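> following is a predicted model, sequence given first.
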Amino acid sequence: MSRPRPLVPRGDPADSVRVVGEFGVIARVLARSGTATAAEVGPGDDAAVLRTPDRRVVVTVDVLVEGRHFRRDWSSAEDVGHKAAAANLADVAAMGATTTALVVGLACPPDTLTSWLEGVAAGLAAECAPLGAAVVGGDTVAAAPDSAGVVLSVTALGDLDGRAPVLRSGARPGDVVALAGRLGWSAAGFAVLRRGFSSPLAVVSAHRRPTPPYAAGPAAADAGATAMCDVSDGLVADARHIATDSGVVIDLDRAALERACLEPVGPLQQVASALGTDPMAWVLSGGEDHALLATFPASASLPDGWTVVGTVRAGNGKPGVRVSGEDAETALHGVGARTAGHVHFG
């Protein structure tokens, strides 16, 4: 005797999560998720099993909320997947490690299209694939009826490959401060999108899909980096984490930052000129590019992709950030930046 077909709620699209069901959604998403080289047991059981040759596991988690971290009218599903992965892969890289796997928690309204979730899965997989990583598990749940949209919680697992982790607390007076990756591009893209435009495509794409320098993290650890973090909230804000945890002053060199981030002249300056903005405001306070910031002994040979942008000075009980010797808040005010970076719950 055949089972009766489930009733489809009136108005629900046939591709919605409510109609397809939890296990149907999981099957479709996993088909797009790729394979993690470190996985001994992948998705499908109560938990995944990963090989850990280093005998230590780097763990980090990031939560993306629709309307705050992404908008579906600005970004494709694949863009959201790329961005969700990048935020976590950059954190692992900032410890001097390489990502091996992701697990993803998803809360979404029941009318969410499974084709959109498949796109997110494809974006996650594409961002992870060059590192040999992939989604190896997770959980799905219906969002509350009054929910504003989709929430993605992504946990990344990484391997140090025998290295000591690079912490925020290791910077010492006399070290140099160096940067890998770009700054200000995502903030410029956000400024463009917020005004209803979609070009220049270079900065818009940078906001939709950050391009962190993943390999630069392990390379910095191998070169003797004393402290490191990824720039997710803004250069001054994240440099302050290193300064506070290390008890030092991070003195950023404005001229060096201009050379590293604004030369040659490109789309960042083009957008700034059109909007009447100083591009250094985005360089100093713009987040979500996920560049890496690190300190190295002055005698160290910096790996390819790293550029010196400052020095570490003694904190004398007052750790903080300066820009060419000037108080960071004064420097930020001078370029028109309202804050040092993103303020959670602000």
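Received, thanks.

> drop to CA atoms for contacts and neighbour counts, all remaining ones
Will do.

> buried ones in whichever helix or strand Q270 is part of?
Following DSSP states H and E, the helix or strand that holds Q270 is helix 267-275. Applying a neighbour-count criterion of 16 or more other Cα atoms under 10 Å, one finds P267, L268, Q269, V271, A272 buried in helix 267-275.

> my read is that the third one contacts P279, right?
This means Q269. Yes - using Cα atoms under 8 Å, Q269 makes contact with P279 at a distance of 6.1 Å.

> packing partners for whichever strand or helix holds A243?
Assigned by DSSP H and E, A243 falls within helix 235-246. In terms of contacts (3 or more Cα pairs under 8 Å, 6 or more residues apart in numbering; DSSP states H and E), helix 235-246 is packed against strand 227-231, strand 248-252, helix 279-285, strand 320-323.

> tell me the helix or strand right after the longest one.
Per DSSP H and E, the first helix or strand lying C-terminal to helix 279-285 is strand 291-296.

> cool, and the shortest one?
Note on strand 320-323: by DSSP H and E, the next helix or strand toward the C-terminus is strand 326-327.

> that following strand packs against which elements?
In this structure, strand 326-327 makes packing contacts with no helix or strand, judged by 3+ Cα pairs under 8 Å, 6+ apart.

> below is structure B, check it against A:
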Amino acid sequence: MTTGRLPVKLTFADYARLMPLARGEVVPPGIDLTLTLGRRGSWEDRNAMLRRALNDPSVQGGESSFCRHVMRIDQGDRSHVALPVFPLRGFTIRDLYAVSGSPFTAIADLAGKRIGMYGWANSGAVWYRHLLATHGVDIAGIHWCIGPVDDPMPAASPEALPPGVTTPPEGGSLSAMLLAGELDAVFSPPRPRAYHRERGPIIRLVRDWRAEEERYFKQTGLFPTQHLVVIRRALWEVHPWVARALTEAFIAGNDAFTAAQRNFPYATPWLEDELERTEALLGEDFHPYGFEPNRQPIDIFAEQSWRAGITTRRLSPEVLFAEYLESAALPLPPA
């Protein structure tokens, strides 16, 4: 039986914040929305879902790398329309690793040092460089090595790298180089396999990383935006109101999830205390969707991408979200 609604299918990693939309508790006006979610806790599956959002003709979009969207716009590719919805955000100091007994214990210690990173043109990598810059570390003075954290390095790098940026030897990895003393630190979103909080041999470089991340927020006001939502331009051109309808639905779903956390804070024994501490520092809406609440991180992300040579020009938030802004005032179908 047809509903008269426009069918839209989007792919995502399995984020708890998406449950009100995935279960149909929040319904976008005029849209029959299906969210296809990945398996819980699988980095490989998460990356596969990101690829599906862009390349699978059976879906109309979904979760995508913020950095890859910025690169597409810089190259004149507007095949996908970005929505100001950021299902993945994350502070970055926890992603910085060293060997047990390392003489480097503060971010400022890394000036001029050898740092491994899983990718150059990745959303997290943009924020890693911003983090170093906020501690006075000259990015140009870092000896960068880009490659897989644990798995053996393939024969060729999957992306073009700037001059002077190296890769591990074929069959090597960043973790192996770190343990061999060939790197001073490594940035990695998933914990390296040799990591252990107390016994090492790989540990976090900043032991009290939460306190340092709190200082980062107090200094910058940023809770870094990592991934956003995109839809195919072909869909937007025929139904431009879809951008507004989906964005408002994601905002409503995000609000519903936040309310549920506050009302039933039982996922961990002290989640209620954690939420109160987080809201006292970051504010009640600490994971916001929408354009204006995210203008600052969007703008800084664009600037950092330009400074790293990822883009050829300094893009504005209005350019990156032009289609959404164009359709934000359009009327919506009845609920």
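Structure's in. What do you need? Model, not experiment: these values are computed from the prediction.

> TM between them?
For these two chains in superposition, a TM-score of 0.26 is obtained (TM-score structural alignment, normalised by the length of structure 2); 144 aligned residues with a Cα RMSD of 6.4 Å.

> E40 of structure 1: neighbour count?
Counted with other Cα atoms under 10 Å, residues neighbouring E40 of structure 1 total 10.

> was I right about it contacting V49?
Yes - with contacts defined as Cα under 8 Å, E40 of structure 1 counts as touching V49 at a distance of 5.3 Å.

> quickly note the distance from T307 of structure 1 to D327 of structure 1.
Spatial separation of T307 of structure 1 from D327 of structure 1 under the definition Cα to Cα, to the nearest Å is 22 Å.

> before we move on, back to that, Throw the buried residues of helix 267-275 of structure 1 into a markdown table and include distance to L284 of structure 1, thanks.
Written out in a markdown table, the entries for the buried residues of helix 267-275 of structure 1 read as follows (distance: Cα to Cα, whole Å):
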| residue | distance to L284 of structure 1 |
| --- | --- |
| P267 | 17 |
| L268 | 13 |
| Q269 | 14 |
| V271 | 16 |
| A272 | 14 |
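
> what's the local residue count around L235 of structure 2?
Counted by other Cα under 10 Å, the residues lying close to L235 of structure 2 total 17.

> kindly report the same for L124 of structure 1.
Applying other Cα under 10 Å, we find 30 residues neighbouring L124 of structure 1.

> ok, it touching H82?
Yes - judged on Cα under 8 Å, L124 of structure 1 makes contact with H82 at a distance of 5.1 Å.

> report all helices and strands that the longest helix along structure 2 contacts.
Ranked by residue count and defined by DSSP state H, the top helix of structure 2 is helix 241-263. In terms of contacts (3+ Cα pairs under 8 Å, 6+ apart), helix 241-263 of structure 2 is packed against helix 19-22, strand 80-89, helix 322-327.

> please name the nearest non-neighbouring residue to L33 of structure 2.
V8 (5.0 Å; Cα to Cα, 6 or more residues apart in numbering).

> can you lay out the helices and strands packed on helix 241-263 of structure 2 as CSV showing mean neighbour count and distance to M177 of structure 2?
Shown next, in CSV, are those (neighbours: other Cα atoms under 10 Å; distance: least, Cα to Cα, whole Å):
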stretch, mean neighbour count, distance to M177 of structure 2
helix 19-22, 19, 40
strand 80-89, 23, 29
helix 322-327, 18, 43
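
> same list (these) but as a markdown table, adding distance to T134 of structure 2.
As requested, these are arranged in a markdown table below (distance: least, Cα to Cα, whole Å):
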| stretch | distance to T134 of structure 2 |
| --- | --- |
| helix 19-22 | 35 |
| strand 80-89 | 19 |
| helix 322-327 | 29 |
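
> what segments of the stretch 151-300 of structure 2 are strands?
Listed in chain order, the strands of the stretch 151-300 of structure 2 (DSSP state E, counting those that start in this stretch) span 185-187, 202-204, 225-232.

> got a list of what E258 of structure 1 touches?
E258 of structure 1 makes contact with M280, according to Cα atoms under 8 Å, 6 or more residues apart in numbering.

> can you rerun that using 7 Å?
Taking Cα atoms under 7 Å, 6 or more residues apart in numbering as the definition of contact, E258 of structure 1 has no neighbours.

> would you map the helices across structure 1?
With DSSP H as the criterion, structure 1 has helices spanning 17-20, 22-30, 77-93, 114-128, 185-194, 201-208, 216-222, 235-246, 254-262, 267-275, 279-285, 328-334.

> closest to V154 of structure 1 out of the ones you listed?
When the helices of structure 1 are ranked by distance to V154 of structure 1, counting by Cα to Cα, first place goes to helix 77-93 at 6.9 Å.

> tell me what that closest one is packed against?
Using 3 or more Cα pairs under 7 Å, 6 or more residues apart in numbering; DSSP states H and E as the contact definition, the elements that helix 77-93 of structure 1 packs against are strand 58-65, strand 98-108, helix 114-128, strand 151-159.

> so which of the helices and strands packed on helix 235-246 of structure 1 is the most surrounded?
Compared across those, strand 227-231 shows the largest average neighbour count, a mean of 30 (mean count of other Cα atoms under 10 Å).

> thought Y324 of structure 2 was touching A245?
No - under the criterion of Cα atoms under 7 Å, Y324 of structure 2 lies out of contact with A245, with a separation of 10.3 Å.
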